[in-house]
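Enquirer: Sequence first, predicted model second:
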Amino acid sequence: MLDANLKQQLQGLLTNLREPIELVSSLGDDAKSVELASLLDDIAALSDKVSVTRADDDARRPSFLIRRASDAQVAVRFAGIPMGHEFTSLVLALLQVGGHPPKVAPEVLEQVAALDGDYHFETYFSLSCQNCPDIVQALNLMSVVNPRITHTAIDGGLFQAEVEDRKIMAVPTIFLNGETFGQGRMELEQILAKLDSGAEAKAAEKIAAKDAFDVLVVGGGPAGAAAAIYAARKGIRVGLAAERFGGQVLDTMGIENFISVQHTEGPKLVAQLEQHVKDYDVDIMNLQRAEKLIPAKTEGGLHEVKLASGASLKARTVILSTGARWRQLGVPGEDEYRNKGVAYCPHCDGPLYKGKRVAVIGGGNSGVEAAIDLAGLVAHVTLIEFDSELRADAVLQRKLASLPNVKIITSALTTEVLGDGEKVMGLSYKDRNKDELHQIELEGVFVQIGLVPNTEWLKDSVTLSRHGEIEVDHRGETSQAGIFAAGDCTTVPYKQIVIAMGEGSKAALSAFDYMIRLPADVEAEAA
């Protein structure tokens, strides 16, 4: 099940086990059960602190429990075979159940341990979902730290009957005590905030007490990370506030144009970015959404950023790097059927539509790549493009045209997503050449029509273009002195990771240059 290289790596990691652990399987007669049994045997052979036993005590098969030999309450369960993106979740579960300390702030672990109540979590994931491991790993950790918390991670692609019965059409989907708890990417702190009503207020109070920064970066994508690093290297006081560290890159599957790195994946790159930022003295404030920017009234004065939590941050200079998000269709039915057949991530949700009919809206690179990926999973893909021809690269168009289960419709305006009140049943579009309306019967709609900048909160603070992008000059400076911007939220063309990093670096250097050129009396007053 595991190749020689993976076995060698895992064997090295398992030397960190402090307590013996047991792998308790529930198996059937199917091929997947055979695969799981082989995987568990491979793991047990790598450490004398790991043993395997078969109990067949769980209704989901194949599944297995990882439990501490000395304390059966310390355990996590996987239903399925956690390979692909979830292999890291498996490794962390083995180590944490085995007593290896997690890399989580002590105050967060204390908060988990102090939760009062019985919490039984179930998470449905897909092996191709890059957002699912964060949820799985967070809930696994919680179940290890607090004996009143249990967690089962379930491969939705393997337990499709269960997925259909519970009407799950997007991953990750989390159930708590049998009721829907959440969908989509969540971090440990976000889960805690939902369970502990006082957590957000405590975080806001802590943030409000912070002194003013020399540079405050708002946004934690590639531009924000680069800006924070370049600013911190100047030896000044730097803060970074982000609604979601990593931003849009977390939703990016394959990255093959990041110069000098032949291939990487979004979540992996984000982890590297975050570690690089943490190597410097940067005050990272994650899960903080900015709501208002109040520019300084005088040159060299303090700018203020108000957060959704109620706290405020002040800084001599601000670098805006809030990035962008998926553009929505804006048609009837889209919001009603979001996560009920309307999806925006083919890698995450594609496996849930195995054998079904879907549509992809958008004929650019993202749309065509999504259609190609989905064609290998679903029964049929209809790609709908507003323009008279596809805009994707020629090599992608040739690949798409070669697939037998794909239909391409151009000059088409999607007008409505249709459903039965619970799930998507089809969509309607208008033929722009003949001005005729048509309907397509299908079960899923994947929207891939570009990005919209996250700048609505800035419309009264800095000048925006008609597309909502922050207008910047060649130095990255906005219409307000001392406020800079970088990345996909700006008017700089070509929304690419490598460009965003360069623009973030430039904005940080410009902010530092701005500060050192302030008159001495202004600097003293700001300090």
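Expert: Received it, and whenever you're ready, just let me know what you need.
Enquirer: CA atoms for contacts and neighbours, from now on please.
Expert: Will do.
Enquirer: List the contacts of the spatially most central residue of the chain.
Expert: Centroid check for the chain by CA atoms, centre = their mean gives residue 250 as the closest residue, at 4.2 Å. By CA atoms under 8 Å, 6 or more residues apart in numbering, the contact list for residue 250 reads 130-131, 266-267, 270.
Enquirer: now residue 377
Expert: By CA under 8 Å, 6+ apart, the neighbours of residue 377 are 350-351, 353-355.
Enquirer: now these: which count as buried?
Expert: Under a neighbour-count criterion of 16 or more other CA atoms under 10 Å, the subset of the contacts of residue 377 counted as buried comprises 350-351, 353-354.
Enquirer: rewinding a little: closest one of the contacts of residue 377 to residue 460?
Expert: Taking CA to CA as the measure, residue 350 is the one of these closest to residue 460, at 39.8 Å.
Enquirer: Quick check: the closest residue to that closest one other than its chain neighbours vs residue 327, distance?
Expert: Sequence neighbours aside, residue 374 is the residue nearest to residue 350 in space, at 6.2 Å (criterion: CA to CA, 6 or more residues apart in numbering). When CA to CA, to the nearest Å is the yardstick, residue 374 and residue 327 sit 20 Å from each other.
Enquirer: Comparison target below:
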Amino acid sequence: MLDSNLKQQLDTYLNYIVTPIELSVSGNDQAKSAELQALAEEVAGMSAKISLKVGNAPRQPTLSVAAAGQAPRVHFAGIPMGHEFTSLVLALLQSGGHPSKADPALLEQIRQLKGEFHFETYISLSCQNCPDVVQALNLMATLNPNITHTMIDGALFQDEVNARQIMAVPNVYLNGEPFGQGRMTLPEIVGKLDTGAAERKAAELSEKAPYDMLIVGGGPAGAAAAIYAARKGIRTGLVAERFGGQVMDTVGIENFISVPYTEGPKLSASLEQHVRQYGVDIITEQRVAKLTRADQVELDLVSGAKLKSRAVVLATGARWRELNVPGEAEYRTKGVAYCPHCDGPFFKGKKVAVIGGGNSGIEAAIDLAGIVEHVTVVEFADTLRADEVLQKKARSLPNVDIILNAQTTEVIGDGSKVVGLAYKDRSSGEVKQLELAGIFVQIGLVPNTEWLKESDISLTRFGEIEIDAKGATSMPGVFAAGDATTVPFKQIIISMGSGATAALGAFDYLIRTSV
């Protein structure tokens, strides 16, 4: 099961186990059960502190992990390989007494949670967003005896997936009821369970002293701005809903100069680690609602907290643009998806459409073609915008069709899931329909700047923040960087450069205004 490289990594990590742990495998006569049994035997054979026994979990195959002598509270219903191998490693370490690096106050908050919490998370092994949720819930289960968590590979438990009509991952259930969907961080999950936590956090944030420079956004632009600001020796803070921004939803990155290949979550983790080295006050799980200027720049958060700073860098990034057609909102996560890597496996053997003929759209079509029965690319323009090498690859695939000059007009569903797509032929005006099970929307980005429309910050008609060569906006002391601005070409490396520019511009402003 494990190649030599994984074995070497695992052997190093297993040395951190402090107290004995038990693995239990609940299996049947299926091939996947044999694979899981082989994996468990291989792992157990690598450490004297790991024992193996037969389990009795209701789902089969399931690998359960627990401290020796305790009933297991962490379960993997499926084979935790691919993106989930790290989840298995962490479960082994944490069950074996190796401490988590999470905020000690947050860990204590988890230990103090009252009630019974039985979590189930449906995942796909190709989903890069799923491990964060799985690892957060696994950690909670190891800390609190009233919490259990089961990771469920949707590809192995299709009956459950169909019964619960799951078409997007990660998809979390709590005590048999829907709890959340999509990426969730450990603080977010705990905050939903501990209802008083948000008010306590807001009060704590409002007590913070004013910053010299406060960055709004935790993506590449925000991280670069924070590092450049902190290196100047000034009091620097960063506030964001999550660290990493849209990069967390990016799989393969092959154009980051000097790094031939990396993945979004890995790059995001490196950015956060770099920022933390400079003592930046990082505030996550918070969204800014309003920006005003008095003697300082003031930011009102959705939580009710208020932060102040002498200068601010806005790096709020962008998100996937939506179709804004009838049926899209109603069938989101029920056939309408935005991440082909995460949700593609749920459409195995089915017909899907990709809306958009740019690089992201054609890349999605190529990836999906290896999973689904058929892919139809629907492009509004009369030509594709993707790089020629991608176009050639897509056109060479026998199960990929491309329709040009097509305006998507409606997502068609049967009340519970997507069954088709309506589009207008822009040449003839004729309205046509496609029968399909899934629609992947890949039509570009929209800046996260709606909250600035009532401010004095100048925006373009597309919602982009207007900036000058130093990143300055129309409001004194407020600078901006990255995909939320008028900087052309929305690329990771360009966002980083603009973040550095905005921080240096803001520092220059601070020097001049202090004089």
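Expert: Perfect, I can see it now. This structure is a prediction, so every number in the text was calculated from the model and none was measured.
Enquirer: Just give me the closest of the buried ones among the contacts of residue 377 of structure 1 to residue 284 of structure 1.
Expert: Using CA to CA, residue 350 is the member of those that lies nearest residue 284 of structure 1, at 33.5 Å.
Enquirer: what residues are up against the aligned residue in structure 2 for that closest one?
Expert: When structure 2 is aligned by TM-score structural alignment, the residue opposite residue 350 of structure 1 is residue 344. Contacts for residue 344 of structure 2 were tallied using CA under 8 Å, 6+ apart; they are 368, 371-372.
Enquirer: Filter the contacts of residue 250 of structure 1 down to the buried ones, ChimeraX style.
Expert: Selecting just the buried residues from the contacts of residue 250 of structure 1 in ChimeraX takes one command, with 16+ other CA under 10 Å as the test:
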select :130,131,266,267,270
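Enquirer: Give me the subset of the contacts of residue 250 of structure 1 lying in helices.
Expert: Assignment to helices by DSSP state H places the following of the contacts of residue 250 of structure 1 there: 266-267, 270.
Enquirer: Where in structure 1 does stretch 387-394 of structure 2 fall?
Expert: Under TM-score structural alignment, the counterpart of stretch 387-394 of structure 2 in structure 1 spans residues 393-400.
Enquirer: Which pair in the buried ones among the contacts of residue 377 of structure 1 has the greatest spatial separation?
Expert: Using CA to CA, those span at most 7.2 Å, a distance reached by 350 and 354.
Enquirer: anything in contact with each of these two?
Expert: Both residue 350 of structure 1 and residue 354 are in contact with 377-378, where contact means CA under 8 Å, 6+ apart.
Enquirer: Do a quick rundown of the strands in the stretch 301-450 of structure 1.
Expert: Under the criterion DSSP state E, counting those that start in this stretch, strands of the stretch 301-450 of structure 1 are mapped to 303-307, 312-320, 324-326, 342-343, 357-361, 380-384, 406-409, 412-419, 424-431, 436-441, 444-447.
Enquirer: Relative to structure 1, which residues correspond to stretch 182-190 of structure 2?
Expert: The alignment of stretch 182-190 of structure 2 onto structure 1 (TM-score structural alignment) spans residues 184-192.
Enquirer: still on that earlier bit, relative to residue 391 of structure 2, which of the contacts of residue 344 of structure 2 is nearest.
Expert: Among the contacts of residue 344 of structure 2, residue 368 lies closest to residue 391 of structure 2 (CA to CA), at 14.6 Å.
Enquirer: my guess is the closest one meets residue 339, correct?
Expert: No. Look at residue 368 of structure 2 against residue 339 with CA atoms under 8 Å: they stay out of range, at 10.7 Å.
Enquirer: more neighbours, those two?
Expert: residue 368 (27 against 20; other CA atoms under 10 Å).
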